[in-house]
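# Just need the structure, nothing else, for what follows:
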Amino acid sequence: MSVIDPRRGYLLGLTAYVLWGLFPLYFKLLQTIPAIEIVAQRVLWSALLGLVLLQFWKHPCWWRELLAQPRMLVALALCGTLLAANWLIYVWAVNDGRMVEASLGYYISPLINVLLGLVVLRERLRRLQWLAVALAALGVLQQIWQVDGVPWVALSLAGCFGVYGLIHKQTSVAVLPGLVVETWLLLPVALGWLWLHPSAATLVPDFWQTGTAWLLAASGAVTLVPLMCFNMAARHLPYATLGFLQYIAPTLVLLLAVWFYDEPFDPAQLAAFSCIWAGLLVYSVDTWLNLRRTHQRSG
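Sure thing, here's the model as predicted:
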């Protein structure tokens, strides 16, 4: 049994969320390549690197357990589809100058999870959770009213990630094998897309003699390293503590969008984000109070 080390857990958790928050810097370097092509290559390189990492996995018979449960393969195929959709929307949003809206999606993601728990798992919400969800809804409505349209990038990212997490919550597959299986199930689709587009930028022989090619080949490590840091952090920290750290990533994305890439952030957007931030504050306070009550009862 491994020793719990909170300091190591915080370091790994911070590493994961900071890396996720800095993803736009990486994808901006690839913006000459269409988003769907980046995702196809990301699936390919993630599948290859994942296969290598699984050779060092401590439970070599994990695949037998998976084959014994065909329903789990269906669940992982659905997870892979949601993951690919999330990647595609996010990469497109970053390279289309919509990082502010992408950050909004990951701010509302925890509250989408609460809502999914209510609707799908029939969980009962506490009063402060209701207030947090209401404030988030007010922020989204503010966005709709101000821009005269639904913030579909934010809602799609939050929805895909929320349902992805919900399905994973119902499965018993470990994170690394689960992600590798998801990418391998997506591999035929990615290879099929590349085969149907022989003139794609990444299939031109000269492309693989450029620095951009090496960056693209690194997409497997870019995908798996923060996930592995997160997975290891979860062994040393309560999941709720990791929940508080998750706000680091969208905050970094928002700061990069406004201060580094000069995306507009007008008072109307500030008002909408303020509602979301207020909802997250209420959600965080409720989580802290609930953890405190649980600790007092167990003590």
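# CA atoms for contacts and neighbours, from now on please.
Will do.
# so where do the helices sit in the stretch 51-200 of the chain?
Assigned by DSSP state H, counting those that start in this stretch, the stretch 51-200 of the chain shows helices spanning 62-67, 70-95, 99-119, 127-147, 152-169, 175-196.
# residues in contact with the third one?
By that I understand helix 99-119. For helix 99-119, contacts defined as Cα atoms under 8 Å, 6 or more residues apart in numbering pick out 90, 93-94, 123-125, 129, 132-133, 136, 151, 153-159, 161-163, 166, 247, 249-251, 253-254, 257-258, 263, 265, 273, 276-277, 280, 283.
# PyMOL command to pick out the buried ones of these?
To isolate in PyMOL the members of the contacts of helix 99-119 that are buried, counting by 16 or more other Cα atoms under 10 Å, one can use:
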select buried, resi 90+93+94+129+132+133+136+151+153+154+155+156+157+158+159+161+162+163+166+247+249+250+251+253+254+257+263+273+276+277+280+283
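# gap between the most centrally placed residue in the chain and Tyr106?
Centrality entry for the chain: nearest residue to the mean C-alpha point is Phe161, 5.9 Å, by Cα atoms, centre = their mean. Distance of Phe161 to Tyr106, given as Cα to Cα, to the nearest Å: 9 Å.
# Over to Arg98?
Taken as Cα to Cα, the span from Arg98 to Tyr106 is 13 Å.
# Which one of these two is surrounded by more residues?
Using other Cα atoms under 10 Å as the criterion, Arg98 and Tyr106 rank with Tyr106 on top: 24 against 18.
# list the contacts for the closest residue to Gly105 other than its chain neighbours?
What sits nearest to Gly105 in space, not counting adjacent residues and going by Cα to Cα, 6 or more residues apart in numbering, is Ala154, at 3.6 Å. Ala154 makes contact with 101-106 under the criterion Cα under 8 Å, 6+ apart.
# What of Trp277?
Tyr107.
# Now name the helix or strand holding it.
helix 267-298 (DSSP states H and E).
# Return the distance of that helix from the chain's centre.
With Cα atoms, centre = their mean, to the nearest Å as the basis, helix 267-298 stands 20 Å off its chain's centre.
# so it versus helix 127-147, what angle?
Helix 267-298 and helix 127-147 are oriented at 170 degrees to each other (axes from the mean of the first three to the mean of the last three Cα atoms, to 10 degrees).
# Let's compare: structure for the following, please.
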Amino acid sequence: MKTTKYYIAAITAYTIWGFFSLVLKPIHEYASLDILFFRVFSCSILMLLIVFAFKRKKVQETIKNFRALSASGKRKTIFLNIGGSFFLMSNWFTFIYVMNHVSVKATSLAYLVCPILTTLLAYFILHEKLKKTQWLAVGLSISGCLLLSYADIMDMFFSIIIGLTYASYLVSQRVNKGFDTFIVLTFHITLAALFLLPFYPVYSGSVPTEFTFYFCIEMIAVFFTIIPLFLNLYALSGINSSTVGMLLNINPMIAFILANVVYKEKISPLQILAYSIIFMAVLVFNSHHLFAMRQKRILSAKN
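Model (predicted):
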């Protein structure tokens, strides 16, 4: 299957993100803005160093490709990349705030709502076609989220905000093609860093001195930002944003388990039922690909 590598990239990215709380919770006493500042600045510096050290030719190719675009194409590219940077930065801040000041379950719910929002945005904006089984999966996801919102309506409120920002990022980057993925991601994060830089002296707290803070920030920057975001953008280059969005459910399912097992957050039977329904929705949504892979294995065995 030509798309299998894109599925693997998306699954890997969202599996990594599922364990995000393990490095974010140890620094929960720091202000959300401080974590955001250091995360973005650290990512930007690391990625710029990589670009200037190893990707100079790709930068030249990117500039050449941009100059070759028509005037409308240039405007569209600029809009998509500035918008992508804004959506990414907004998602990070709201995620960190809710994770550290509301609950881990709320962030988990956010990335259950996000696939629904992504699918709907992709359908209405990008006109991506969905099979009947995929619409059934969307319906299952909605029912699961409604069950979870019944347990805590405020979690749902914060979840929609987080989910909408990332859904907007996924949909916008689905049509942002023709450029090196790493260069595009570097632009998004560096633009976010430049936007945040004037606010740092005013809104930042005292400079952290603990080793734990900087260790967690670098872990977040490399393993929970640069690598999964790169894999995410790579996946979007080969499969629909609605499919990538639905695979995002892997993230909150892992976070849900961690909330119960590691952080001892109370989990109700209703929540277990809801997550089970959403897990079924992921399988149903991707059943066509799973079936195709099974058929390919059967044919390979016969041959």
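# Drop the TM-score for these two in here.
The TM-score (TM-score structural alignment, normalised by the length of the first structure) is 0.79; 282 aligned residues with a Cα RMSD of 3.5 Å.
# Roughly how far does the residue nearest to Gly105 of the first structure sit from Ile144 of the first structure?
12 Å.
# same deal with Val43 of the first structure?
33 Å.
# Looking at those two, which is more packed in?
Comparing Val43 of the first structure with Ile144 by other Cα under 10 Å, the one with more neighbours is Val43, at 28 against 15.
# The more buried one sits in which helix or strand?
Here Val43 of the first structure sits within helix 35-54, counting by DSSP H and E.
# counterpart of that helix in the second structure, which residues?
Counting by TM-score structural alignment, helix 35-54 of the first structure pairs with residues 32-51 of the second structure.
# so what corresponds to Val74 of the first structure in the second structure?
Val74 of the first structure maps onto Phe79 in the second structure, by TM-score structural alignment.
# correct me, but Leu270 of the second structure touches Leu148?
Yes: counting by Cα atoms under 8 Å, Leu148 is a contact partner of Leu270 of the second structure at 7.3 Å.
# These two: who's more crowded?
Leu148 (24 against 14).
# which ones are touching whichever residue in the first structure pairs up with the more buried one?
Leu148 of the second structure maps onto Gln143 of the first structure when the alignment is built from TM-score structural alignment. With contact set as Cα under 8 Å, 6+ apart, Gln143 of the first structure has these partners: 149-151, 268-269, 272.
# What separation do you get for Thr94 of the second structure and Leu117 of the second structure?
Distance, Thr94 of the second structure to Leu117 of the second structure, by Cα to Cα: 17 Å.
# quick one: which of those two has more around it?
Leu117 (25 against 20).
# any idea what the more buried one aligns with in the first structure?
Under the alignment by TM-score structural alignment, Leu117 of the second structure pairs with Ile112 in the first structure.
# So which of the contacts of Ala154 of the first structure is the closest to Gly21 of the first structure?
Nearest to Gly21 of the first structure among the contacts of Ala154 of the first structure is Ser103, at 9.1 Å by Cα to Cα.
# Ala16 of the first structure: which element?
helix 6-21.
# and stretch 261-281 of the second structure, which stretch of the first structure?
Stretch 261-281 of the second structure maps onto residues 259-279 of the first structure, going by TM-score structural alignment.
# That stretch: which residues count as buried?
Taking 16+ other Cα under 10 Å as the criterion, stretch 259-279 of the first structure shows 263, 269, 272-279 as buried.
# and the nearest residue to Ala278 of the first structure once chain neighbours are set aside, what does it touch?
Distances taken as Cα to Cα, 6+ apart place Leu135 nearest to Ala278 of the first structure, at 6.8 Å, with adjacent residues excluded. Shown in contact with Leu135 of the first structure (Cα under 8 Å, 6+ apart): 275-276, 278-279.
# Can you lay out the residues you listed as JSON lines showing distance to Arg235 of the first structure?
Converted to JSON lines, the contacts of Leu135 of the first structure look like this (distance: Cα to Cα, whole Å):
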{"residue": "Cys275", "distance to Arg235 of the first structure": "33"}
{"residue": "Ile276", "distance to Arg235 of the first structure": "29"}
{"residue": "Ala278", "distance to Arg235 of the first structure": "30"}
{"residue": "Gly279", "distance to Arg235 of the first structure": "28"}
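# nearest to Leu48 of the first structure, of these?
Looking at the contacts of Leu135 of the first structure and their distance to Leu48 of the first structure, the nearest is Ile276, at 38.4 Å (Cα to Cα).
# Contacts only, for the nearest residue to that closest one once chain neighbours are set aside.
Sequence neighbours aside, Ala136 is the residue nearest to Ile276 of the first structure in space, at 4.6 Å (criterion: Cα to Cα, 6+ apart). Going by Cα under 8 Å, 6+ apart, Ala136 of the first structure touches 108, 111, 275-276, 278-280.
# export those to TSV and tack on distance to Val39 of the first structure?
Putting the contacts of Ala136 of the first structure into TSV (distance: Cα to Cα, whole Å) gives the following:
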residue	distance to Val39 of the first structure
Ile108	24
Leu111	27
Cys275	32
Ile276	29
Ala278	34
Gly279	32
Leu280	30
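# got a list of what the residue lying closest to Pro60 of the first structure once chain neighbours are set aside touches?
Leaving aside its sequence neighbours, Pro60 of the first structure sits nearest to Leu54 (Cα to Cα, 6+ apart; 7.9 Å). Contact analysis of Leu54 of the first structure by Cα under 8 Å, 6+ apart lists 60, 176-177.
# can the residues you listed go into TSV with extra columns for distance to Leu187 of the first structure and neighbour count?
Shown next, in TSV, are the contacts of Leu54 of the first structure (distance: Cα to Cα, whole Å; neighbours: other Cα atoms under 10 Å):
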residue	distance to Leu187 of the first structure	neighbour count
Pro60	22	10
Leu176	16	18
Pro177	15	19
